[in-house]
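In: Structure for this input, please:
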Amino acid sequence: MTTKLSLATLKDVSGTASVPSYDRGSLKAGIVHFGVGNFHRAHQAIYLDDLFNLGRDHDWAIVGAGVLPSDAAMRDKLAGQDFLTTVVEQDNNRSGARVTGAMIDYLAPGNAAATIAALADPAIRIVSLTITEGGYFINPASGVFDPTHPAIAADAADPGAPKTVFGLILAGLKARRDKGIAPYTVMSCDNIPGNGEVTHAAVSGLARLSDPDLADWVDASVAFPNGMVDRITPATGPREIGIVADEYGIADAWPVFCEEFKQWVLEDNFPQGRPALEEVAVQFVADVAPYEHMKIRILNGGHAAIAYPAALLDIHFVHEAMEDADIRAFLAKLECEEIIPVIPPVPDTDLNDYFALIEHRFSNPKIGDTIPRLAQDGSNRQPKFILPSTADRLSRGEDVVGLALVSALWCHYLAGKTDSGKAISFNDPNIDRIHAAALAARDNPAAFLELKEIFGSVADSDLFRRRFADALQTLQRDGTRATLKRYLEGNLAN
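Out: Reported below is the predicted structural model:
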């Protein structure tokens, strides 16, 4: 028997899941969050739920905000259970469920006026975002805001009826400025180097297209703290919904599964105040960059490295990829020989110990994280997670055999078939262009490197071009496993 999750049934589900110790009715909104996906509900919302359970800062509850039409489904499901979420935390030796209540409302997509009104409320002091790496309208190769993107151009032409996250944020800021209300802090929670700076560039860059004075005010008055976020959170499907129902007796329309580990490192730049997140283990530091480099290159880069060989070998789950001796050894050799050596020191952190933790986390069989999730959106993830390490090594005159192999594996994957001949289903906003380039690379490897918006100056390196071509031709001729073995034996580079 299952119990439908709601405020009215919290007592009923408390036998199998921990539930909020605070009165949800005591919460007041202090944050508007764009991008209410699984990661947000397993990360930022968890930290706030922990804080509220301590009896602290009940005026910092979350109001979700939808932008895309697809957000309506999430909003409807969460509204049907009073915006509660079942979060199942899973370690190798432990699983446990909790119900979180940090979100108290969710603004439906398509109603810009209602969202702008909420943003103009003086009670809202932070606006946060989890909109994925590809949601910031930046050139993948340069990391620079792209003011020519059609969605940005449309918001610039009609700033009173914005349709993008940044158009809405800017309209809210303008409303506050016009009313003499102090601006909120804008806090990115996405895996992007310098995510606060990138967000600032998007908001200010959009403003400059239609209202330079507003852009100047944003530059002078609005805080955009950088932050590093970390928690492995797979997608939700029938499997996860079924586990919550069968093992915990809870009917949750969109539960979240995640690993037990979580981390959040933030610059303490919140002029209008912030919740006391240091009470629940958020690290506040003067400079987030070292932590970002470590996490994005070792963890996210590691995910990108194993995604494509695993996909080509028809491996579905991440922990199964780590059980494959060749893939695990490939990851270790790549990280220890090419990625970790170009990462700057991180305070009070041994990078080799950090990588050992990553190996352990990737190997967790309880989470059910999937290779298709890691393989999606490569056109945005490769330039952020892999190619910066490549560029750093090339600038130092160092070899890139393993990193070039990662790029070649991505190209080989994009050709469309696994080594066994199965068709690959893609999930990438730029798939038409990159798939065509991958097909052209079957005869001419350099054709793939003509994706300059992805590879940037890396593609100009003769060494990289040679290493990439060698790896891709070996993959095409001998297959994924034989190529991995050649790399592990030190025989891939000619």
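
In: hey, let's count contacts and neighbours off CA atoms from now on
Out: Noted.

In: ranges for the strands of the stretch 101-250 of the chain?
Out: 103-107, 126-129, 185-188, 227-230, 250-251 (DSSP state E, counting those that start in this stretch).

In: Would you format those strands as TSV with distance to H33 and mean neighbour count included?
Out: TSV is the format used below for those (distance: least, Cα to Cα, whole Å; neighbours: other Cα atoms under 10 Å):
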stretch	distance to H33	mean neighbour count
strand 103-107	9	22
strand 126-129	5	24
strand 185-188	9	26
strand 227-230	15	24
strand 250-251	25	24
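
In: Which of the helices or strands spans G64?
Out: Using DSSP states H and E, G64 sits within strand 61-65.

In: C-terminal to that strand, what's the next element?
Out: Counting by DSSP H and E, the element after strand 61-65 in chain order, helix or strand, is helix 71-79.

In: Show me the contact partners of that next one.
Out: 36, 66, 84-85, 105-109, 253-254 (Cα atoms under 8 Å, 6 or more residues apart in numbering).

In: what would the residues you listed look like in TSV with distance to I181?
Out: What follows is those, written out as TSV (distance: Cα to Cα, whole Å):
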residue	distance to I181
V36	26
G66	24
L84	31
T85	33
D105	23
Y106	23
L107	21
A108	24
P109	25
A253	38
W254	36
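
In: so how far is L168 from P159?
Out: Per Cα to Cα, to the nearest Å, P159 is found 9 Å from L168.

In: Neighbour-wise, which one of the contacts of helix 71-79 leads?
Out: Neighbour counts for the contacts of helix 71-79 peak at L84, which has 27 neighbours (criterion: other Cα atoms under 10 Å).

In: wait, it sits on Y106?
Out: No - contact criterion Cα atoms under 8 Å: L84 and Y106 do not qualify, at 11.2 Å.

In: what's the overlap in contacts for those two?
Out: Among the neighbours of L84, none is also in contact with Y106 (Cα under 8 Å, 6+ apart).

In: Strands of the stretch 351-494 of the chain, residue ranges please.
Out: Taking DSSP E, counting those that start in this stretch, the stretch 351-494 of the chain contains no strands at all.

In: how about the helices of it, start to end?
Out: Assignment of helices within the stretch 351-494 of the chain using DSSP state H, counting those that start in this stretch yields the ranges 351-362, 371-375, 378-385, 387-395, 401-414, 431-440, 452-455, 462-478, 480-489.

In: Between helix 462-478 and the last one, find me the angle.
Out: Between helix 480-489 and helix 462-478, the angle formed by their directions is 140 degrees, by axes from the mean of the first three to the mean of the last three Cα atoms, to 10 degrees.

In: Name the residues that touch helix 480-489?
Out: 309, 312-313, 326-327, 329-330, 333, 402, 419, 471, 474-475, 492-493.

In: buried sites along that helix?
Out: By 16 or more other Cα atoms under 10 Å, the buried positions in helix 480-489 come out as 480-481, 483-485, 487-488.

In: And this one, please, so the two structures can be compared:
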Amino acid sequence: MPSPANLPRLTRSVLPALQTHVLSPRWREPAIGIVHLGIGNFHRAHQALYTEEAMLAAGGDWGICGVTLQGDVGKRDALMEQQGLYSVVERGPDGARVTVVRALREVLAMPHDHAALFGRLADPLVRIVSLTVTEKGYCRDAKTGDVALDDPGVAHDLAHPLAPRTVPGILVAALRARRDAAGQPFTVLSCDNLAHNGAALRQVVCSFARRVDAALADWIAAEVAFPSTMVDRIVPATTDAERATVAEQLGYRDAAPVPCEPFRQWVIEDRFPAGRPAWDAVGAQLVDDVTPFELAKLRMLNGTHSTLAYLSMLGGFATIDAAIADPAMHKLIHAMMTQEIAPTLTLPASFDVAGYRDALLARYANPALKHRCAQIAMDGSQKIPPRLLATIEARIDAGQPFARLALAVAAWMTFLRGHADDGTRYEISDPLADDLKALAASAQGEPQALMNALLSVRDVFPAQLAARPEFRTALQGALQLLRKNGARRAVAAMQ
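Out: Model prediction:
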């Protein structure tokens, strides 16, 4: 196998030699029509790939300008040295398939490329601004849904509205420039795992704008479309294995390959006043209301993904495929989806929930993906409420049991102690990490004390849910089970 370091770099000049690794030899370099904030692995393995396929199917100038928001000039420079090219390494049970993606035309890094970004956002050819910035990138007050005024970045942007750093600040500044130029606004397309993501982003942006210019806020509310979406594809972090696979299959060096599973899904509310790529021609579902699909994914996939992650961090499974290969864990997750999660969903008659469950279990078992549990366990304080707590509330309201869901929340609480059952230590990556670790440490492992301490965190647990006796009883029982038996035996005992 050739060493990537000794190979020439992947650039557009070598594409004629890679015709078996592109989606089609037919290709017209498009003008940029989409600016994407948060040019991480997920976007490059999901929306960018759909967009290239849509341009091949129906044409259009929908080239992508990707933007890093963390000052990551390394990623910008790596991708621009490759003229925007990168490889998607699709790993399935039968091996790896490498595809070179051409839709990314430009990469900018904030704040270094501030002028270039706002020049691009002012361009009338740009008709969509899309985002994958994770929940915390929205700077959203969890209680009100408005912009979080205590966020330091928001405070900076309100004081310096022409030099914004945050997502709401950038969007409001760009939309104000569009309005003042009497131009058409762009559509703002959230692709993050956030309930009702379009509506949530609209509220954040409008509340920020109202602090700057009430008339601007009114214009945004009336004129700018914020369609909601549901996205799904497992996209792990890039490792040297992907770089080696690309080198072997292409014979060129790619500094920014992206691994992913074969499965993908994209459901989009069809509200694009300025137009959109023909995503529906290449497998995306364009619908009037994304909510039923969103809830199914959020609860069935994301909820069980988090469950697997926290139980695995305690029990010593490093990857999702290793965890689901354990018979007791497989049985737990199958029963959790079938008996506790699926009954909370209201789905179209055409939606095969049992088939969806079985497809998820098969995806988890993909031995080629090696999706790290530690990656999924990140930012739990923001993921637990929509992924698990909302489902628990629905079960309580219906008078139904939720022992497995309670075990998942208890596993997250126990995870905050910072070590597995065998003593192996791990890092806790979370916006509230310091506070959560201190609360967990103060309980000294005692289940009731741990529960009481963490249920007081209003950024995670609403007061009404935290006070419900059904929730407290089930949660304390699950915490006791984990402390007495450890994660693996607790999972087995839940059968």
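
In: Overlay the chains and give the TM-score.
Out: With the length set by TM-score structural alignment, normalised by the length of structure 1, the two chains reach a TM-score of 0.94; 484 aligned residues with a Cα RMSD of 1.6 Å.

In: between P159 and L168 of structure 1, who's got more neighbours?
Out: Counted by other Cα under 10 Å, P159 of structure 1 and L168 do not tie: L168 has more neighbours, with 23 against 20.

In: To which residue of structure 2 is the more buried one aligned?
Out: Superposed on structure 2 with TM-score structural alignment, L168 of structure 1 falls opposite I170.

In: roughly how far apart are F351 of structure 2 and L345 of structure 2?
Out: Distance of F351 of structure 2 to L345 of structure 2, computed by Cα to Cα: 11 Å.

In: Redo the buried residues of helix 480-489 of structure 1 as JSON lines? Include distance to M187 of structure 1.
Out: As requested, these are exported to JSON lines (distance: Cα to Cα, whole Å):
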{"residue": "T480", "distance to M187 of structure 1": "41"}
{"residue": "R481", "distance to M187 of structure 1": "42"}
{"residue": "T483", "distance to M187 of structure 1": "42"}
{"residue": "L484", "distance to M187 of structure 1": "40"}
{"residue": "K485", "distance to M187 of structure 1": "43"}
{"residue": "Y487", "distance to M187 of structure 1": "41"}
{"residue": "L488", "distance to M187 of structure 1": "41"}
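
In: before we move on, back to that, more neighbours, F351 and L345 of structure 2?
Out: Using other Cα under 10 Å, the more surrounded residue of F351 of structure 2 and L345 is L345, with 16 against 13.

In: Isn't the more buried one up against P292?
Out: Yes - using Cα under 8 Å, L345 of structure 2 makes contact with P292 at a distance of 7.4 Å.

In: What lines up with E338 of structure 1 in structure 2?
Out: Checking TM-score structural alignment: E338 of structure 1 goes with E340.

In: Could you check which residue of structure 2 pairs with R486 of structure 1?
Out: Alignment note: R486 of structure 1 maps to A493 in structure 2; criterion TM-score structural alignment.

In: next one: G30 of structure 1
Out: Residue pairing (TM-score structural alignment): G30 of structure 1 is matched to G33 of structure 2.

In: Give the closest residue to the corresponding residue of structure 1 for L121 of structure 2 in space, chain neighbours not counted.
Out: Structural alignment (TM-score structural alignment) places L121 of structure 2 against L119 in structure 1. Once flanking residues are discounted, L119 of structure 1 sits nearest to G172: 5.0 Å by Cα to Cα, 6 or more residues apart in numbering.

In: can you check A163 of structure 2 too?
Out: Once flanking residues are discounted, A163 of structure 2 sits nearest to D157: 6.8 Å by Cα to Cα, 6+ apart.

In: check contacts around F166 of structure 1.
Out: Contacts here follow Cα under 8 Å, 6+ apart; on that basis F166 of structure 1 touches 202-203, 206.

In: Please repeat the previous calculation with a cut-off of 10 Å.
Out: 135-137, 152, 155, 172, 199-200, 202-207 (Cα atoms under 10 Å, 6 or more residues apart in numbering).

In: which SSE is P20 of structure 1 in?
Out: Applying DSSP H and E, one finds P20 of structure 1 in no helix or strand.

In: Was I right to think it contacts M103?
Out: No - P20 of structure 1 lies out of contact with M103 (Cα atoms under 10 Å); the separation is 11.9 Å.

In: which residues are common contacts for those two?
Out: Going by Cα under 10 Å, 6+ apart, residues that sit against P20 of structure 1 and also against M103 are 49, 84.

In: ok, back up a step: I'd guess the match of G30 of structure 1 is in a helix, am I close?
Out: No - counting by DSSP: H, G, I helix; E, B strand; the rest coil, G33 of structure 2 is not found in a helix; it is strand.

In: what's the burial count for it?
Out: 24.

In: now stretch 121-132 of structure 1: how far from the chain's centre is it?
Out: Its chain's C-alpha centre and that of stretch 121-132 of structure 1 lie 17 Å apart, by Cα atoms, centre = their mean, to the nearest Å.

In: The strand holding G64 of structure 1 aligns to what range in structure 2?
Out: Taking TM-score structural alignment, strand 61-65 of structure 1 hits residues 63-67 over in structure 2.

In: and the angle from the strand holding G64 of structure 1 to helix 71-79?
Out: Counting by the same axes, to 10 degrees, strand 61-65 of structure 1 points 150 degrees away from the direction of helix 71-79.

In: What's the average distance for strand 61-65 of structure 1 when superposed on structure 2?
Out: Here the mean offset of strand 61-65 of structure 1 against structure 2 after fitting is 0.9 Å, by mean Cα distance after the TM-score superposition for structure 1.

In: Tell me who's in contact with L403 of structure 1.
Out: Counting by Cα under 10 Å, 6+ apart, L403 of structure 1 makes contact with 301, 305, 334-335, 338-339, 386-387, 389-391, 393, 409, 464, 467-468.

In: ok, now how distant is the residue mapped onto it from structure 2 from A474 of structure 2?
Out: Aligned counterpart of L403 of structure 1 in structure 2: L405 (TM-score structural alignment). Using Cα to Cα, one obtains 9 Å as the distance from L405 of structure 2 to A474 of structure 2.

In: a strand runs through H36 of structure 2, doesn't it?
Out: Yes - counting by three-state DSSP, H36 of structure 2 is part of a strand.

In: hang on, it packs against T51?
Out: No - under the criterion of Cα under 10 Å, H36 of structure 2 makes no contact with T51, lying 11.9 Å away.

In: who touches both of the two?
Out: Counting by Cα under 10 Å, 6+ apart, the common neighbours of H36 of structure 2 and T51 are 64, 104.
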